[in-house]
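*Asks:* Everything below, folded, please.
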Amino acid sequence: MTLSSNSSASPRSLLIVTGEPSGDQHGARLLLALKEIEPNVQAFAVGGENLRKAGAGILVDIAELSVMGLVEVAQKIPVLLRAKNRILEAVRLHHIKTAVLIDFSGFNLRLAKSLKAMGVRIFYYVSPQVWASRKGRVKKIRELVDHMFVIFPFERDFYEAEGVPVTFVGHPLLDEARPQEDPETLKRRFFPGIAPSITKDGDLPFPRVIGLLPGSRASEIRYLYPRMLAAFDLLRTKYPGLRAVVPQTPHLNDSLFSPMESIYPWALDPDVFRRVPGRFREVTKACDLAIVTSGTATLETALLDVPMVVVYVMNAFSYQIARRLVTVPAIGMVNLVAGLSSDGRTAMPELIQEKASPERIFSEVCQIFSDPGRIKRMKESLARVQGSLGEPGASGKAAAEMARLLGWKKEDSLS
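*Replies:* All right, here's what the predicted structure looks like:
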C-alpha cells in the first residue's frame, strides 16, 4: 500500500498502533477480521511484518520502537517523538477518523491525547495494565478512549467500575494456531539424535529439553539471555544429556545473539543447542520446561502446557521506580491469571532483578526437575489459566463490535 496523499480518502480509513511483536500479531488478525466486514477498509499502522502482510501501510516499523524500562525509554525519546509526528502527519494526510491502539501504553496514551484533539475516535485493544500500577491513569483513559476492548474477564469488571465503555472479547492468543504434533515428535524435529522418553509407573520423563525464551526486544535479550545461557551451562553439569532450544523473534538479527553464545563450546553443537527463528510455538512445545522472560510469552507458554520459570531484569533505576508503582503480587501474566496459592505462592516461580542470577535460575530449575509432584501442580495451574482466557474468536468479536460502533455494514461498502 502506498502512503501518497489521498484527499478523498475512504471513510473506512483506520490507524492501528502497536509497539511489540505480540501486538503486531493481534493487530494483523484484527485487521483481517475487519476486512471480512468491510473489504474497503484502508489501514495505516505502526507495526511489523504481520500487519504489513495483512495489508496495512506501515508508517513506522516496531523494530524502531522496541524498548523496555524508564531509563531506556528516556534514551529513545527522539525516536518516539519522530514516530509520533509521522503518525499525526499521516492522520492529517489521509483524513483518518478512527484509531485502534494496541497495548504499548507509554507511547499510546500520549498519542491518544493528540489524536483526540484532532477529532479521532479511539478504540483501545489489549488494555494498559492500569490495574497493576498507576491506577490514576484510568482517569486519562476515561477521557481519551471511546471504547476499551479487553482480553481478561477481570479487566472488564475493572473498567465497568470506572465508567469506561468496555467489551470483553477473550484472549487473541487463543486464535493462534498451535502445533498439532506431540512434544516427543517436536523434540526429534529439533534434535534428531535425542533418545526416546522412558517412563515407568507413571513417572514424568527425565528432563531432556529446556527452552530459553529471552524475549522479543533487543534490550530484554541483552539483560536476560546471558543469564539464561549461563544457567544452562550450569544445568549441563547436573544433567549432561540436557538440550536447550531458543525461539528467535524473526525481526531480531543473529548478531544480537551470537556474541553471547560464542563463549560456550556446546553452543556450536546442534545436537545440544539450537536457536530457531520464527517458530515460537513448535520450539516451546518441544520443551520439558522453559525459562521465560515476563510478558505475553508466559501466556503463550501456558497455552502450550509447558511449566516455566519466569525471569525479568531491567535497568536498576527503572526497577526501583517500578517496584514503587506496581501493586499486584506477581509480574508474570501467567501468575496474575492463575492467582496465588493458599500459602501466597505464585503458580510459576518468579526470579526478578538480582534474584534472576544464573545460580538462582539453576537452583530453581533443579528443584522443579527433582519434584514430579511440583511439576504436576504446575501443570494443573496451567490448565486453570487456559480455562480462564475465554473462548477463541477474540479478533472477530472485537472487529464486529468496532464495526457496529462505527456503523459499518457490508451493504454500505464503497465500490
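*Asks:* For the rest of this, base every contact and every neighbour count on C-alpha atoms.
*Replies:* Will do.
*Asks:* residues contacting the most centrally placed residue in the chain?
*Replies:* Note on the chain: the residue nearest the mean C-alpha position is residue 296, at 3.1 Å, using Cα atoms, centre = their mean. Applying Cα atoms under 8 Å, 6 or more residues apart in numbering to residue 296 gives the contacts 22, 333.
*Asks:* Tell me who's in contact with residue 151.
*Replies:* 126, 127, 168, 169, 170, 171, 172, 389, 394.
*Asks:* how about these, which pair is most distant?
*Replies:* Within the contacts of residue 151, 127 and 389 form the most distant pair, 14.6 Å apart (Cα to Cα).
*Asks:* can you map out the strands along the stretch 251-400 of the chain?
*Replies:* 273-277, 289-293, 308-312, 350-352 (DSSP state E, counting those that start in this stretch).
*Asks:* So residue 100 is in contact with residue 126, correct?
*Replies:* No: using Cα atoms under 8 Å as the test, residue 100 is too far from residue 126 to be in contact (10.0 Å).
*Asks:* Is it correct that residue 141 falls within a helix?
*Replies:* Yes: under DSSP: H, G, I helix; E, B strand; the rest coil, residue 141 falls within a helix.
*Asks:* any idea how far it is from residue 155?
*Replies:* 13 Å (Cα to Cα, to the nearest Å).
*Asks:* another one to check against the first:
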Amino acid sequence: MKRILIIAGEASSDMHAANLIKEISALDKDISFFGLGGGNMQKAGVNLHNNIVRLAFIGPGGLFKHYLKLRKIYNNLCVYIEKNRPDCAILIDYAEFNLRIAKKLKALNVPIIYYISPQVWAWGLWRIKTIRRLVDKMLVFFRFEETLYKNHSVDVDFIGHPLLDTVKVDSDKEDIIVKFGINKDSKIVGILPGSREGEIKNILPIMLESAKLLVSKKPALKIDLLLPLAATADKNFVEYQVEKSGLHVKIIQNDTYDAIAVCDCAMVASGTATLETALLEVPMAIIYKANFLTYILTKNLIKLPYIGLVNIVAGRRLIPEFLQYEAMPDK
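*Replies:* Modelled structure (predicted):
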C-alpha cells in the first residue's frame, strides 16, 4: 500500500486537505495517509500524528509563541519519516513549517506536491527560489499564482478553487431563519472573526464594538447579530467576549455556510472567509488587526495594495478594508 504524508496547519487547509483525501481515496483504495493536520483530516482517514490546527498562527509573533511545541513536532516527524519513508508528500500552505519539512523530504528523495500555495505573492517572493528547488509540483487555486510561478520556472498547474464546489446552501433563507430562531423582520449582521486564536483575540473585540455602535445608532432598526464560528475556534473564549460586550449574539458552530448566507451584511476577518462570503453573495467589510510584533516585522514585506483575497483576485478594491490602525469601531 502506498503511503502519503500530508500536512495542513490551519482550519481552511484542514478542510481542503480532507476533501482532497476523499477524492484520492475514491480513485485509489490502495493509498493510506499519515501526517499533521486537524479534525477534518482525521475524519477523512488520516493517521494524525498531531493536531497542529490548534496551534495555527499568523506571522513571526505567532511562530515565536508556539516555537517549542512546533519544534518538537517537527523533530518527531523527521525521525518517523526517516524510518518510514513516504511514497509522496502533499504539503498545504503553512510555509514556515512546510518548507522546512520539505528540505528533509528532499534529502530523502520523497516527491513533493505543494497544494495551496503560500502567499509568497503578498509578502514572501524571496521564498520562490526555495520552492523551485524543493517542490516537484505546485498546484495553485488562482491564475495569477500560476503566472507568477511560471515566470520563476516553477513546475505549476492551475486547478481552480475548490470553494467553487463546496460553498453552497441547500435551504431557502426563510428556512434558515427559522432553523436559527431569528426574527424574520430583522436585519442580520454577520461577525466572522477568523479561525486562529490570535486573530480572534485581536479582531473580535473590534467587531463587537462596531456592532454595538451600529445597534445604538440605529435604534429603530431591528438588528440580529450572528457569529458563524470555525470548528477549531475556542467557543468558551468567544462566548466570554460576547458576554463582556453586553450584546446578544447568536453563535453558530458547524453550520458556517447557512449562517453566512442568511446575513444581510457581514464584518469578515481577512482570509478564506472573505471568499466564502463573496461566493454566498453577502456584502461585507474586511477587517484585520495583527499583534504589534507581527505588524512591525511584516508591514514592509507586504507588497500588495490589498490583503483581502476578493480584492486581490479582482485586481481592484471591491470590498472596503479596515486594517491595523484603521480597524476602529467608529470607522
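*Asks:* Drop the TM-score for these two in here.
*Replies:* TM-score of the superposed chains, computed with TM-score structural alignment, normalised by the length of structure 2, equals 0.95; 329 aligned residues with a Cα RMSD of 1.5 Å.
*Asks:* can I get the strands of the stretch 251-400 of structure 1 in JSON lines with distance to residue 164 of structure 1?
*Replies:* Output for the strands of the stretch 251-400 of structure 1, formatted as JSON lines (distance: least, Cα to Cα, whole Å):
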{"stretch": "strand 273-277", "distance to residue 164 of structure 1": "40"}
{"stretch": "strand 289-293", "distance to residue 164 of structure 1": "31"}
{"stretch": "strand 308-312", "distance to residue 164 of structure 1": "31"}
{"stretch": "strand 350-352", "distance to residue 164 of structure 1": "32"}
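*Asks:* which one of these lies closest to residue 65 of structure 1?
*Replies:* strand 289-293 (18.8 Å).
*Asks:* what range in structure 2 matches that closest one?
*Replies:* Strand 289-293 of structure 1 corresponds to residues 265-269 in structure 2, going by TM-score structural alignment.
*Asks:* Mean distance between that stretch and structure 1 after superposition?
*Replies:* Following the fit onto structure 1, the mean deviation recorded for stretch 265-269 of structure 2 is 0.6 Å by mean Cα distance after the TM-score superposition for structure 1.
*Asks:* who's in contact with that stretch?
*Replies:* 188-194, 199, 203, 207, 260, 274, 282-288.
*Asks:* The same query, at a cut-off of 10 Å, please.
*Replies:* 187-195, 199-200, 203-204, 207-208, 210-211, 225-227, 260, 274-275, 277, 281-289, 308, 321-323 (Cα atoms under 10 Å, 6 or more residues apart in numbering).
*Asks:* wait, isn't residue 248 of structure 1 in contact with residue 279?
*Replies:* Yes: counting by Cα atoms under 10 Å, residue 279 is a contact partner of residue 248 of structure 1 at 7.7 Å.
*Asks:* quick one, which of the two is more surrounded?
*Replies:* residue 248 (22 against 14; other Cα atoms under 10 Å).
*Asks:* Give the aligned equivalent of that one in structure 2.
*Replies:* The equivalent of residue 248 of structure 1 in structure 2 is residue 229 (alignment by TM-score structural alignment).
*Asks:* Setting aside sequence neighbours, what's the nearest residue to its match?
*Replies:* Once flanking residues are discounted, residue 229 of structure 2 sits nearest to residue 253: 4.8 Å by Cα to Cα, 6 or more residues apart in numbering.
*Asks:* That neighbour -> structure 1?
*Replies:* Looks like residue 253 of structure 2 aligns to residue 277 there (TM-score structural alignment).
*Asks:* Which secondary structure elements does the top helix by length along structure 1 sit against?
*Replies:* As assigned by DSSP state H, the longest helix anywhere in structure 1 is helix 218-238. Using 3 or more Cα pairs under 10 Å, 6 or more residues apart in numbering; DSSP states H and E, the elements in contact with helix 218-238 of structure 1 are strand 209-213, strand 243-248, helix 254-261, strand 289-293, strand 308-312, helix 358-369.
*Asks:* Out of those, which gets nearest to residue 29 of structure 1?
*Replies:* Taking these one by one with Cα to Cα, strand 243-248 is closest: 21.4 Å.
*Asks:* re the thing from before, in terms of neighbours, single out the busier of residue 100 and residue 126 of structure 1.
*Replies:* Neighbour count, other Cα under 10 Å: between residue 100 of structure 1 and residue 126, residue 100 has more, with 26 against 23.
*Asks:* so is the counterpart of the more buried one in structure 2 in a helix, a strand, or just coil?
*Replies:* When structure 2 is aligned by TM-score structural alignment, residue 100 of structure 1 is paired with residue 90. Put simply, residue 90 of structure 2 is strand when judged by three-state DSSP.
*Asks:* and residue 90 of structure 2, what does it touch?
*Replies:* Per Cα under 10 Å, 6+ apart, neighbours of residue 90 of structure 2: 4-8, 17, 33, 35, 98, 102, 111-116, 135, 137-138.
*Asks:* Of those, grab the buried ones for PyMOL.
*Replies:* The buried subset of these, as determined by 16 or more other Cα atoms under 10 Å, is captured in PyMOL by this line:
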select buried, resi 4+5+6+7+8+17+33+35+98+102+111+112+113+114+115+116+135+137+138
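*Asks:* So which of the contacts of residue 90 of structure 2 belong to helices?
*Replies:* Among these, DSSP H puts 17, 98, 102 in helices.
*Asks:* Without its sequence neighbours, what residue ends up closest to the first one?
*Replies:* In this case it means residue 17 of structure 2. Nearest non-adjacent residue to residue 17 of structure 2, counting by Cα to Cα, 6+ apart: residue 41, 6.4 Å away.
*Asks:* wait, what's in contact with the counterpart of residue 170 of structure 2 in structure 1?
*Replies:* In structure 1, residue 170 of structure 2 lines up with residue 180, judged by TM-score structural alignment. Going by Cα under 10 Å, 6+ apart, residue 180 of structure 1 touches 186, 282, 285.
*Asks:* among the residues you listed, which recur in structure 2?
*Replies:* Using both residues aligned by TM-score structural alignment, their matches' Cα atoms under 10 Å, structure 2 keeps these contacts from the contacts of residue 180 of structure 1: 186, 282.
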